[in-house]
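**Q** let's see this in three dimensions:
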Amino acid sequence: MSQLTFPEFEYQRPDLDRLETAFNQVLEELKTAETVNDAVAAVEQIDAIRASVATAYNIGYIRYSINTKDEFYREEKDWFDNHLPRTEQWRVDYYRVLLDNPHRAALEAHFGQQLFDSATLSINTFRPEILAELQEVNKLSSEFTQLRGGAEIEVDGKTYNLSSITPLEQVADREKRKEASTAKWNWFADNRQRLEDIYAEMVKLRTTMAHKLDYDNYVGLGYANMNRTDYGPEEVANFRRQVREYIVPVAQRLYERQRERIGVERLHYYDLSFRFPDGNPKPTGSPAEIVAHADRMYQELSQETGDFFRVLQDRKLMDLEAKDGKAPGGYCTFVNEHQAPYIFSNFNGTSHDIDVLTHEFGHAFQVYSSRDQRPMEYNWPTFDAAEIHSMSMEFFTYPWMEGFFGADTEKYYYSHLAGAFRFLPYGCAVDEFQHHVYENPDLDNAGRNAIWKRMEAAYLPHLDYSDNDHLQAGTFWQSQGHIFSVPFYYIDYCLAQICAFQFLLKDEKDHASAWADYVKLCKAGGSQSFLELVKLAGLENPFEDGVVKKIADRVGERLFG
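**A** Model prediction:
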């Protein structure tokens, strides 16, 4: 395994013509393999070719994210946007040969059923006829990232971006946080037309792709793209119903308690991020001190996590602090040929810095734990299962929070647990919004905003935008990047949160057993489907009636006890 540091990783634009020729040669070998061993070897060679493309893409994407103003990596990102969709044909051709292979039964025994279930679902997600639409969607997604990454928001003569303005929205002075929040939303209002037009074009392009692939609308194609092999829209709709029935009422009690606690007559949008009258919990140390305590925390949590955090530090596989030109948000990705996870975030001096460090570390620990899984599809599970690792890690690290928050530790525990619980209605609102949008693709911008207003009424009735015309129009969804770039990737957080709450409860009861189940889940990677992985970890299926209510009751007891 490479021990190079990330700055030492060589970037080279892949020669897709040469790689395609090599890919097709190996594909022919897979098709005509005389023995199972020959077929397995061909699959491994195909993995290596695909991994080389993924490696180049991820190195370039990380460096572009770190500095969206870097002309070289911006051009490389544009090149991938235009050319990477071509490799979708490789994947579909490979899956067809795999499914029709005379050694299929033996290959299933060797690699497991999940690869073949995924292949069956995925062969209907691409044909050459949709290549132009994929390229256009990629370009629009990059424009969206560029637009947000370049945001300049002026408050009191200083300029902030969408990440660095967050602390100003959490100050105790209500007028100051209103000023900061209003300034942020004014940026969205100023860019509203372009944001709405980008999304409208994305919906149109995705709908066109769905029709070309013989789907009624993009919902079916979206679920297939998310590789959901063991549940569909009906199960998700039933899950959302249970969240409305059991979670929303408890969340509303939490908002009412917050209103009383901070002493306001009504909670306005600029009050929502302000949780306590003496201020929100904040990390006490510098970014370097935070990382140093994280090192101690992971050393003490387990041998595996301690060793891995040292790998992240020694190989410079993290970029954590907000800076000019950096893309907003946080993520973890995996540079295949170096077997190296990478954590990207934007520290801004709020408790979110710690949430991101534990959340993205959970992702990174999982993919590092399953880095040797083959085929490469098994390095990561589907997003729904992947979020179990990240959200559960936030809970497993609770015993070390005092080192980050000092006197604010108890406030952090309450704020984090309440925030995780209150997220569920919002996550479901985002998901149902997308279903309505793609089931009604001919709606105009105003129609989509009206859908969001309905979602707010159903899931988030506490919201008060009465003194902000922009938000009152139903535009809040335009700040949610997943809606633009990764359709239907949001309910995954909700499903995983229900599972993570179960890990919290198990950990309180028996840490050794809970941790063993967690590590087992991480090592399994994507070798099983979502519901199979849930079962493997000893968790209850979040779709089953009664599970959401059980979580609402038990977590509610902690929040109101």
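**Q** from here on, just use CA atoms for contacts and neighbour counts.
**A** Fine.
**Q** okay, how far is it across stretch 540-553, tip to tip?
**A** The distance separating the two terminal residues of stretch 540-553, taken as Cα to Cα, to the nearest Å, comes to 15 Å.
**Q** got a list of contacts for it?
**A** Outside stretch 540-553, the residues within contact range by Cα atoms under 8 Å, 6 or more residues apart in numbering are 235-236, 238-239, 242-243, 246-247, 250, 495, 498-499, 501-502, 531, 534-535.
**Q** next secondary structure after the lengthiest strand in the chain?
**A** When the chain is parsed with DSSP state E, its longest strand is strand 340-347. Taking DSSP states H and E as the definition, the helix or strand that follows strand 340-347 towards the C-terminus is helix 352-369.
**Q** report how many residues lie close to the nearest residue to residue 12 once chain neighbours are set aside.
**A** Distances taken as Cα to Cα, 6 or more residues apart in numbering place residue 56 nearest to residue 12, at 6.4 Å, with adjacent residues excluded. Neighbouring residues of residue 56 were enumerated by other Cα atoms under 10 Å; the total is 21.
**Q** what about residue 56, distance to residue 181?
**A** For residue 56, the distance to residue 181 - Cα to Cα - is 38 Å.
**Q** could you also give me the structure for this next sequence, so I can compare it with the first?
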Amino acid sequence: MYPMSTVTHPPAGPTDFVPADIDATRWETLAPLYQALLDRALKCANCLEQLILDRSELDAAAAEARANLYIRMTCHTDDEAAKKGYLDFVENVSPKLKETGFELDRKIVESPHRDGLDTQRYEVLLRDLTAEVELYRPENVPLETEDTKLGQEFSEVAGAMTVEFEGKERTLPEMATYLEVTDRATREAAWRGVSERRYRDHETLSVIFDKMLDLRGRIARNADFDNYRDYAFKAMHRFDYGPAACADFHRGAEEVCVPVMRSLNRERQEALGVESLRPWDLGVDIKGRDPLRPFKDVDELVTKTSKIFHRLDPELGAMFDSLRDGESLDLATRKGKAPGGYQENRDRIRKPFIFMNAAGMQNDLETMIHEAGHAFHSILCRADPLLHYRHAPIEFCEVASMSMELICQPYLGEFYDDAEAARARRVHLEALARLIPWIATIDAFQHWLYTNPGHDRATRQATWLELNDRFGAAVDWTGLEQFRAVSWQRQLHLFEVPFYYIEYGIAQLGALQLWLQAREDQNRAMTNYRRAMTLGGARPLPELFAAAELEFDFGPPTMKRLMDAVAEELESLPL
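**A** You can find the predicted model right below:
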């Protein structure tokens, strides 16, 4: 077990280096301040520390400008002005920030006063900046810009997808509600409608992805890596685990979770009385009950979610309520809105923003609680004056969110009666048996994609299908093979944030450990949660886990212990 870390933040708040009213969307206003940092003479360790603090505040202003433009663009993908504003930043500001950021990273890393800094306080920052200096290549800046623009292109294509169903144009998140209805013909029609709509753009998305693969391969080679996977591990600061540990996770998913998932599939097939289980049979209630509908509109969602958090922990409840200011939540699904959900930090005002596509489903409630967990993490660590430490490793960010989904389960009565709440808990726990194999599928696919440069689409498709056979559910795809072959395209991470996915699996194992703590002693679990999240990213990943009294391990033995606990809980819940 790693030693438990604690942190005492230096005084919080902005320095006086960055004007409060700076327009950080324009490089012309940022450039003089960054140049002043580059030109500043450093005579001692205190001077270096002040440079780091001033740079942090300026970076926060630029990051918040980008975040606000991204929020506006994803909330209104059909707004040309919003699209132009974001692309202008990506094309004209982000490259300059990367170039100047490298120069500042190098100034800090190579400073003769570096050894005079507090070793524990700056250990992680200096480790990460050193990696950035080693990776930086000026020729990669335009390639990274082009990759980001392609990601926006994917978002635009995906956000425009709608289906005409039952006489009305519907977004794909809205269509998901029909996969839970008891009439099998309706479910099939809905599933086919969505799949056919996605398939209509599969060639467009393949072209985008081919361009991304080429760009990412060139980025890796420019930085003297044999492949993009190895480059990405260093770029993502994965210092505490590598490809071998990921392979352990894949093996654990295959050996522990896939058998559980397929057993649940067989139970479902028998309960539904169908000859074979089809893709549209996975979401319906096996007893023929109507789909869980926890809320009618986002006002009800927010009000009742607030009550859950106040019952769980009054401090978290107050944090959630602070987001109900009319500027920090965009929750309802609508046409022209990007797919998915996210929590975005606004780093200058130090206040999170939550985006999602709520359509009244149980999954929407889980997303609300999940993204609120990210927001709690942001709020708990926002006192740290270093922007770098107000962003934790993704593997731990997801512990903050996924643990909330589990720990909040005893309070689902705010949305449901007792029977419905038990059913919702069962649905969530069963989903874990599906989620971990899916994470392994996506991660293994990415390892293959980026260690086999130059592959053709047919080989890519064959590999995807092999991984589906290895990790997939016991589902009959007869007659639907063309949809299955391109089903990877629905995972936006492959397009927009390459190699960001196994973090969910690592974090899920951490979240399950915190859930087990809460079952024994909720006060202890919440104390551990707050202590660990307050650290932000100030300590190495294993120490962040240790701060919450969690083991940083994700091989088959750990996975089996945790999934056994899930199976035990499922046994106690009615079907």
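**Q** what's the TM-score for these two chains?
**A** For this chain pair, the superposition-based TM-score is 0.95 by TM-score structural alignment, normalised by the length of the first structure; 552 aligned residues with a Cα RMSD of 1.9 Å.
**Q** and the longest strand of the first structure, how far from the chain's centre?
**A** 13 Å (Cα atoms, centre = their mean, to the nearest Å).
**Q** what does that strand correspond to over in the second structure?
**A** Residues 351-358 of the second structure are matched to strand 340-347 of the first structure when aligned by TM-score structural alignment.
**Q** mean shift between the matching stretch and the first structure?
**A** Here stretch 351-358 of the second structure is compared with the first structure after superposition; its mean distance to the aligned residues, by mean Cα distance after the TM-score superposition for the first structure, is 0.6 Å.
**Q** contacts only, for the aligned partner of residue 474 of the second structure in the first structure.
**A** Taking TM-score structural alignment as the alignment basis, one finds that residue 474 of the second structure is matched in the first structure by residue 462. Taking Cα under 8 Å, 6+ apart as the contact definition, residue 462 of the first structure lies against 252, 255, 267.
**Q** what does residue 307 of the first structure give?
**A** Contacts of residue 307 of the first structure (Cα under 8 Å, 6+ apart): residue 299.
**Q** strands along the stretch 301-450 of the second structure, start to end?
**A** Along the stretch 301-450 of the second structure, counting by DSSP state E, counting those that start in this stretch, strands occupy 329-332, 342-346, 351-358.
**Q** check the mean deviation of the second one from the first structure.
**A** On superposition with the first structure, the mean distance recorded for strand 342-346 of the second structure (mean Cα distance after the TM-score superposition for the first structure) is 0.5 Å.
**Q** elements contacting that strand?
**A** With contacts taken as 3 or more Cα pairs under 8 Å, 6 or more residues apart in numbering; DSSP states H and E, strand 342-346 of the second structure sits against helix 45-75, strand 351-358, helix 362-380.
**Q** average offset between the longest one and the first structure?
**A** Right, the one you point to is helix 45-75 of the second structure. Mean deviation of helix 45-75 of the second structure from its aligned counterpart in the first structure after superposition (mean Cα distance after the TM-score superposition for the first structure): 1.1 Å.
**Q** from the chain's centroid, how far away is that helix?
**A** Centroid displacement of helix 45-75 of the second structure relative to its chain, using Cα atoms, centre = their mean, is 21 Å.
**Q** tell me the buried residues in that helix?
**A** Under the neighbour-count criterion of 16 or more other Cα atoms under 10 Å, helix 45-75 of the second structure has 45, 48-49, 51-75 buried.
**Q** which part of the first structure lines up with it?
**A** Under TM-score structural alignment, the alignment places helix 45-75 of the second structure onto residues 36-66 of the first structure.
**Q** and residue 496 of the first structure, how far is that from residue 423 of the first structure?
**A** As judged by Cα to Cα, residue 496 of the first structure and residue 423 of the first structure stand 12 Å apart.
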